[in-house]
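**Student:** pasting a predicted model and its sequence here:
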Amino acid sequence: MGKTRGVPKNSTGFESMLRGAALRVTRPRVSVLAAVYDHPHADTDSIVGVVRADLGDVSRQAIYDVLRALTTAGLVRRIQPAGSVARYESRVGDNHHHVVCRSCGDIADADCAIGETPCLIASHDHGYAIDEAEVIYWGLCPRCSTASSSSASSSRGNP
């Protein structure tokens, strides 16, 4: 498995992360970091809800700005599978991919089969210095797969 960051157990860990990235420690930044760590692959609306529950009235724009700063600093990763809104995760700095449910949109991490960055070699790099490959696997999550099987059985008249 690649390099991952441990989940800080309290705000002191998040404050250290912010300082280590040369970012000023603010309550919104700490709260957003905590939300991303506590809710992997959360979309912006979900993060807004968690941060507002924690801090009270924080503007949506302030949260967008914090997410942008954290992403730029490499403390969180922004992913956006086709047809999906942007989502954020705390697993950064390693070479992992994602599996996405076509039905409910659930997202899970999928480690690279090779483990090295990048795990795919382009047939022609066009002179680029490639340092990352992004793969998204699509399918049905176990819950939707079971529901789909049950629905198909019901429609055929099977008990």
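**Tutor:** In hand now; what should we look at? Residues are numbered from 1 along each chain as shown.
**Student:** going by C-alpha atoms from here, please, whenever you check contacts or count neighbours.
**Tutor:** Noted.
**Student:** what sits up against stretch 107-124?
**Tutor:** For stretch 107-124, the external contacting residues (C-alpha atoms under 8 Å, 6 or more residues apart in numbering) are 1-2, 41, 94-101, 130-133.
**Student:** ChimeraX command for the buried members of the residues you listed?
**Tutor:** Those of the contacts of stretch 107-124 that count as buried under 16 or more other C-alpha atoms under 10 Å are selected in ChimeraX with:
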select :41,94,95,96,97,98,99,100,101
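**Student:** out of the contacts of stretch 107-124, which are inside strands?
**Tutor:** The strands, defined by DSSP state E, take in 96-101 from the contacts of stretch 107-124.
**Student:** second structure follows, compare the two:
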Amino acid sequence: MLNAVAARPHSDVDRLATEARRELGSVSTQAVYDVLKACVAAGILRRFEPAGSPARFEVRTGDNHHHLVCRGCGAVFDSDCVVGHAPCLQPSDTHGFVIDEAEVVFWGSCPRCQAAAGGETAQFH
């Protein structure tokens, strides 16, 4: 499973189950869920769930990076945090929480979807 996630970062369970079956033969989707859950709990994998999308998995853990998600095709790319350490954002009021992480997801259109839409390249600056 780790090899499948490493080879296909940001894959969802269905894609990883397909890859596991290709490599191992008969593997239940529940077994894939169980292995992924155990790997996330052990800190071997990172799970993130972009709004409106299934959970995705990756081997890149512990470095406080963020994600870029294409609204058109759903492609996901890593983006290094400019601050580097977690949390890189602070809320205006913690309400007594001890903050240890801030999850940042950037949304937009990838170059391929921009080209398919006629080259629209509006960007946030």
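**Tutor:** Arrived safely. All of these numbers come straight from a predicted model, not from anything done at the bench.
**Student:** returning to that earlier point: among the contacts of stretch 107-124 of the first structure, which two are most distant?
**Tutor:** Pairwise distances across the contacts of stretch 107-124 of the first structure peak at 28.0 Å for C101 and I130 (criterion: C-alpha to C-alpha).
**Student:** quick one, helices of the second structure?
**Tutor:** Using DSSP state H, the helices of the second structure run over 2-7, 13-24, 29-41, 111-116.
**Student:** make JSON lines out of the ones you listed and add distance to P87 of the second structure and mean neighbour count.
**Tutor:** JSON lines is the format used below for those (distance: least, C-alpha to C-alpha, whole Å; neighbours: other C-alpha atoms under 10 Å):
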{"stretch": "helix 2-7", "distance to P87 of the second structure": "25", "mean neighbour count": "16"}
{"stretch": "helix 13-24", "distance to P87 of the second structure": "28", "mean neighbour count": "16"}
{"stretch": "helix 29-41", "distance to P87 of the second structure": "19", "mean neighbour count": "15"}
{"stretch": "helix 111-116", "distance to P87 of the second structure": "29", "mean neighbour count": "14"}
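**Student:** dump those to JSON lines, plus distance to V82 of the second structure.
**Tutor:** Shown next, in JSON lines, are those (distance: least, C-alpha to C-alpha, whole Å):
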{"stretch": "helix 2-7", "distance to V82 of the second structure": "24"}
{"stretch": "helix 13-24", "distance to V82 of the second structure": "30"}
{"stretch": "helix 29-41", "distance to V82 of the second structure": "25"}
{"stretch": "helix 111-116", "distance to V82 of the second structure": "22"}
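**Student:** alignment lookup: K37 of the second structure to the first structure.
**Tutor:** Under the alignment (TM-score structural alignment), K37 of the second structure maps onto R68 of the first structure.
**Student:** brain fart, L68 of the second structure
**Tutor:** Per TM-score structural alignment, L68 of the second structure is aligned with V99.
**Student:** wait, that match sits on L140?
**Tutor:** No: using C-alpha atoms under 8 Å, V99 of the first structure is not in contact with L140, being 9.1 Å away.
**Student:** distance of the aligned residue in the second structure for L140 of the first structure from A116 of the second structure?
**Tutor:** In the second structure, L140 of the first structure lines up with S109, judged by TM-score structural alignment. Using C-alpha to C-alpha, to the nearest Å, S109 of the second structure is found at 10 Å from A116 of the second structure.
**Student:** and L2 of the second structure, by the same measure?
**Tutor:** Taken as C-alpha to C-alpha, the span from L2 of the second structure to A116 of the second structure is 34 Å.
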